[in-house]
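S.K.: pasting the sequence and the predicted coordinates here, then a few questions.
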Amino acid sequence: MCWTRQAELVDGLVELLVGLIHKINARAERKVEKELIGELTAVKGKRGIFSKMVNAAIEHPDERADRAAGGAAPPGDLCAGRGPVA
């Protein structure tokens, strides 16, 4: 009886832990998405830049996105102040 109750308690605690981890993960994902959307709204002429980047990616599928896009966006707009891309 004691082992059964102990197993039930451990199972309950594990379920609580898994639920907590999922909740933390969901919050982190929402925060990252919110930050990324905020960065998108700060770029002037983003539709034109986006269409140029998509066209460049289609024309040069084997190149990195920033190199394939070439001059699609002014320097710094692609990295939103994170410094140059290596």
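M.R.: Cool, the structure landed.
S.K.: every contact and neighbour count from this point should use C-alpha atoms.
M.R.: Will do.
S.K.: please enumerate the helices of this structure.
M.R.: Assigned by DSSP state H, the chain shows helices spanning 2-41, 46-59, 65-69.
S.K.: deepest-packed of those helices, please.
M.R.: When those are scored by mean count of other C-alpha atoms under 10 Å, the highest mean neighbour count falls to helix 65-69 (a mean of 18).
S.K.: packing partners for it?
M.R.: With contacts defined as 3 or more C-alpha pairs under 8 Å, 6 or more residues apart in numbering; DSSP states H and E, helix 65-69 has these neighbours: helix 46-59.
S.K.: next up, a structure to set beside the first:
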Amino acid sequence: MEKLSRPELATLYTDLKAYAERALKEPMPSLSFRLYRQFSETGERKAYEQAYFDRRGRLAAVAMLALDSARPDALQALEEMLCVERVW
């Protein structure tokens, strides 16, 4: 990804790459029905949104890492995130 090597994007790329590396090592946050139902019962949606957006961010960062580095572990993790974890 040559566009990511532009100097003005170096910090962003470094941060995304570090985030992706952490995402490969940590389990995905769970999106339980309990968290979803919490909004209906209490109006509180922060816990669900936090897990949901964390999962989406991990998906994007790992996808970038898989595309940029052609690392088999990143590609395998991306496949698992898409097929097993159902991040959407």
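M.R.: Done, it's in. Quick caveat, the model's predicted, so the values are computed rather than measured.
S.K.: list the TM-score for the superposed pair.
M.R.: Scored against TM-score structural alignment, normalised by the length of the first structure, the superposed chains reach a TM-score of 0.32; 36 aligned residues with a C-alpha RMSD of 3.3 Å.
S.K.: all helices for the second structure, in order.
M.R.: Assigned by DSSP H, the second structure shows helices spanning 10-25, 33-42, 46-69, 72-80.
S.K.: include mean neighbour count when you put those helices into a markdown table, please.
M.R.: Below are these laid out as a markdown table (neighbours: other C-alpha atoms under 10 Å):
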| stretch | mean neighbour count |
| --- | --- |
| helix 10-25 | 15 |
| helix 33-42 | 12 |
| helix 46-69 | 18 |
| helix 72-80 | 16 |
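S.K.: for the closest residue to Pro72 of the second structure other than its chain neighbours, which residues are in contact?
M.R.: Nearest residue to Pro72 of the second structure in three dimensions, chain neighbours excluded: Ala66, at 7.5 Å (C-alpha to C-alpha, 6 or more residues apart in numbering). The contact partners of Ala66 of the second structure, taken as C-alpha atoms under 8 Å, 6 or more residues apart in numbering, are Pro72, Ala74, Leu75, Leu78.
S.K.: right, and the last one touches Ala63 too?
M.R.: Yes. The pair Leu78 of the second structure / Ala63 is scored as a contact, 6.1 Å apart, by C-alpha atoms under 8 Å.
S.K.: ok, back up a step: for Leu59 of the second structure, state which of the contacts of Ala66 of the second structure is nearest.
M.R.: Leu78 (6.8 Å; C-alpha to C-alpha).
S.K.: and Asp66 of the first structure, how far from Leu20 of the first structure?
M.R.: In this view, Asp66 of the first structure and Leu20 of the first structure are 38 Å apart by C-alpha to C-alpha, to the nearest Å.
S.K.: same thing with Cys2 of the first structure?
M.R.: Cys2 of the first structure sits 27 Å away from Leu20 of the first structure, going by C-alpha to C-alpha.
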